[in-house]
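>>> sequence? don't have it. structure:
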């Protein structure tokens, strides 16, 4: 009996110790949280875009996480929203968290540019973001480019622009101005195409610049004020005038779906010219899916381009780690990865990089890009295109 009492006491003591240990474990901060002086080591990065953007971020976060010198002990977790697949956009999600006064969220670092940046500034201003301390981003001293919106809160890390892609075997007199381009389209019926606006930024850029080239005030290009809609008429009339000269299939004008649809037509010889993202053209040419004779050129006034930037929400939970990753993105290593895997326009000196196959990027000066960021007006714009141009048949 005495032995049984001893065993029972031992078991009771063991159970008590086990429960105490469980209680301690429950109080231990979850991964990515900080408490009681422990340092938060997980950085939650949020980005959105097409699949090539997802792929490059997966590569870069993996490289960062495996580079102990660069990551300083931090690890980045990527949260990616594929464009056009979610009911709620990243700007909507951020604005909802901010307006609900949430703190300590997983929105540690976000990738923003173009309409998304314009939209988030429209939805919540800049009060929800950290004014960046460039002393905490040593590599930022190598970058002179600035964001068109909220520059104090944005760190640009790559450039992107739409160019004129053309078949150099068939096009020897390449247009250098928009007027020359419009004349070329009319002189070569069926040999030009642009993708449906709303399905890709190259087509968006062509139609928007066509319309906004007829608006004298440059402020319109970065405004979401509905008052500018009254000045769209002349540009839409030009798009209607160009419509009969676009690519045709089965006797009817066809606007290809997505950027890739237009690039495929060019690569297959169905057309001789189209607007296209420089990075898409160059990366696919390097991969051999686009012929070497497909070249690119810029025109005046140019199509749109922009810089993509990283921002730190002040309602996140790891500002220190976010700064470390931003600095890594401006390193020569990360910039060369962006060039080689995405054909992104680097924002640092490329003299020490191997630019073989991407020499065309050297001639693209981000300081000359035309920014066209109209936020929610883009939805109204695309609806008007659908109703007035896409329905022409």
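Great, that's in hand. Being a predicted model, the structure only gives us computed values, none of them experimental. Numbers count the residues shown, from 1 in each chain.
>>> can we go C-alpha only for contacts and neighbour counts from here?
OK.
>>> which element is the residue nearest to residue 267 when sequence neighbours are not counted on?
In space, and not counting its chain neighbours, residue 267 is closest to residue 290: 5.3 Å by C-alpha to C-alpha, 6 or more residues apart in numbering. Assigned by DSSP states H and E, residue 290 belongs to neither a helix nor a strand.
>>> quick one: residue 290 and residue 266, what's the gap?
Remark: distance between residue 290 and residue 266 (C-alpha to C-alpha, to the nearest Å) = 8 Å.
>>> Compare those two (neighbour count), which wins?
When residue 290 and residue 266 are compared for neighbours, residue 266 comes out ahead with 23 against 20, by other C-alpha atoms under 10 Å.
>>> Next one for the comparison:
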């Protein structure tokens, strides 16, 4: 649900009214491009906990349902959502909150933020070691049910759902999908124009395809390192991507890399391609909704594409740490986990025995123990920029 954006929700108790105009304008943009959702209003006199997230629409729907339940389940706090939809051209959450931190802001409405487990080092590298509040786990009693750890900095962030990229394919035309990365690359060459991946900077599914294509030639430990020296080993992977380039999906006779994760899913749904890398949660959700044909299936290859826990952190510049802890604790309840599983096929992070068993059937084919974590920090951005330069410019 949409809500009018007030000054209070972009700086709640901010004491830095004299900030530079450019920073102020940037932060106000966060209001004009984000959505709020809550089960009650701040006028009830309860402290407001603002939760910031971004991405595809299924993430927004999940948070809106969880926040509505959080607000109905207790009477101490009111949670509100600020959501930045990907692909809108709006400034991203990372840029906004880091800019606020660098500008010296305190007591802002960045109470809780969602981020990929692979982004933690990026936030700390840019925002400082004190960017996040070190988690006091005694204030998150439900953390005892947590079954996974964050990719990095378990002391700073808490996983609340898992996600991974899988291979989605049309079973009508692909009877025996590839089982390994090498088999996938061979399939692409043998079926020109029938495979697509989105530009890596526009979505994580294409980003995972690019990352694994390059890092499969490197030591596995490099996948969780931001060491710039690893760039020296990218050459073999980029040669592979150049080799595969002529066999990618074409439109009007030219290779096209779709925009966003949804771009490739649309091609698959319309049967313009037979196979793509896709986020498991997006593919499963759209299969359930019927927006992907019944012939679409998903599978994992070896070595697998990357994924990671999606985590919540409490920025040190937020204004309500107690409320933030209450929200984090709620997100580990079976009720919150069931909402994530039901609304977006998210992989739960607590004991499956605590969850709705009918809902867990939707992800029973995923081999969670084989999930592969990737976390490159700022190196990931450089990798995508290198793809833009080396691959995105090819004809």
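Received, thanks. What you see is a predicted model; the values in this text were computed from it and never measured.
>>> Report the TM-score for the pair.
Once superposed, the chains reach a TM-score of 0.83 (TM-score structural alignment, normalised by the length of the first structure), with 355 aligned residues with a C-alpha RMSD of 2.4 Å.
>>> mind listing what residue 92 of the first structure touches?
By C-alpha atoms under 8 Å, 6 or more residues apart in numbering, residue 92 of the first structure lies in contact with 120, 123.
>>> now for it: what does it line up with in the second structure?
Mapped onto the second structure by TM-score structural alignment, residue 92 of the first structure lines up with residue 95.
>>> just checking, that match is part of a helix?
Yes - Residue 95 of the second structure forms part of a helix when assessed by DSSP: H, G, I helix; E, B strand; the rest coil.
>>> Trace residue 386 of the first structure over to the second structure, please.
Applying TM-score structural alignment, one finds that residue 386 of the first structure aligns to residue 388 in the second structure.
>>> go on, residue 160 of the first structure?
Aligned partner of residue 160 of the first structure by TM-score structural alignment: residue 163.
>>> The residue nearest to residue 267 of the first structure matches what in the second structure?
Counting by TM-score structural alignment, residue 290 of the first structure corresponds to residue 292 in the second structure.
>>> Assess the claim that its match and residue 282 are in contact.
No - the criterion here is C-alpha atoms under 8 Å, and residue 292 of the second structure misses it with residue 282 at 10.2 Å.
>>> Mind checking what secondary structure the match of residue 386 of the first structure has?
For residue 388 of the second structure, the assignment made with three-state DSSP gives helix.
>>> Now do the SS call for residue 276 of the second structure.
What three-state DSSP gives for residue 276 of the second structure is strand.
>>> Check the spacing between it and residue 114 of the second structure real quick.
Counting by C-alpha to C-alpha, the gap from residue 276 of the second structure to residue 114 of the second structure is 26 Å.
>>> how about the residue nearest to residue 370 of the first structure when sequence neighbours are not counted, what does it touch?
In space, and not counting its chain neighbours, residue 370 of the first structure is closest to residue 304: 4.9 Å by C-alpha to C-alpha, 6+ apart. Neighbouring residues of residue 304 of the first structure by C-alpha under 8 Å, 6+ apart: 161, 162, 205, 209, 369, 370, 371, 372.
>>> try it again with 6 Å
Residues in contact with residue 304 of the first structure, defined by C-alpha atoms under 6 Å, 6 or more residues apart in numbering, are 161, 162, 205, 370, 371.
>>> ok, the fourth one to residue 33 of the first structure distance?
With distances defined as C-alpha to C-alpha, the gap from residue 370 of the first structure to residue 33 of the first structure amounts to 41 Å.
>>> Also the second one?
For residue 162 of the first structure, the distance to residue 33 of the first structure under the criterion C-alpha to C-alpha works out to 41 Å.
>>> the helices in the first structure, which residues?
Assigned by DSSP state H, the first structure shows helices spanning 2-27, 51-66, 68-71, 90-99, 114-124, 178-187, 201-212, 233-242, 258-267, 278-287, 319-329, 332-342, 377-385.
>>> What does residue 144 of the first structure correspond to in the second structure?
The equivalent of residue 144 of the first structure in the second structure is residue 147 (alignment by TM-score structural alignment).
>>> Aligned to the residue nearest to residue 370 of the first structure, what sits in the second structure?
Per TM-score structural alignment, residue 304 of the first structure is aligned with residue 306.
>>> Next: residue 57 of the first structure.
Under TM-score structural alignment, residue 57 of the first structure pairs with residue 63 in the second structure.
>>> Its match: neighbouring residues, count only.
A count of nearby residues for residue 63 of the second structure, using other C-alpha under 10 Å, gives 26.
>>> Onto which residues of the first structure does the helix or strand where residue 22 of the second structure lies map?
Residue 22 of the second structure belongs to helix 21-32 when assigned by DSSP H and E. Using TM-score structural alignment, helix 21-32 of the second structure lines up with nothing in the first structure.
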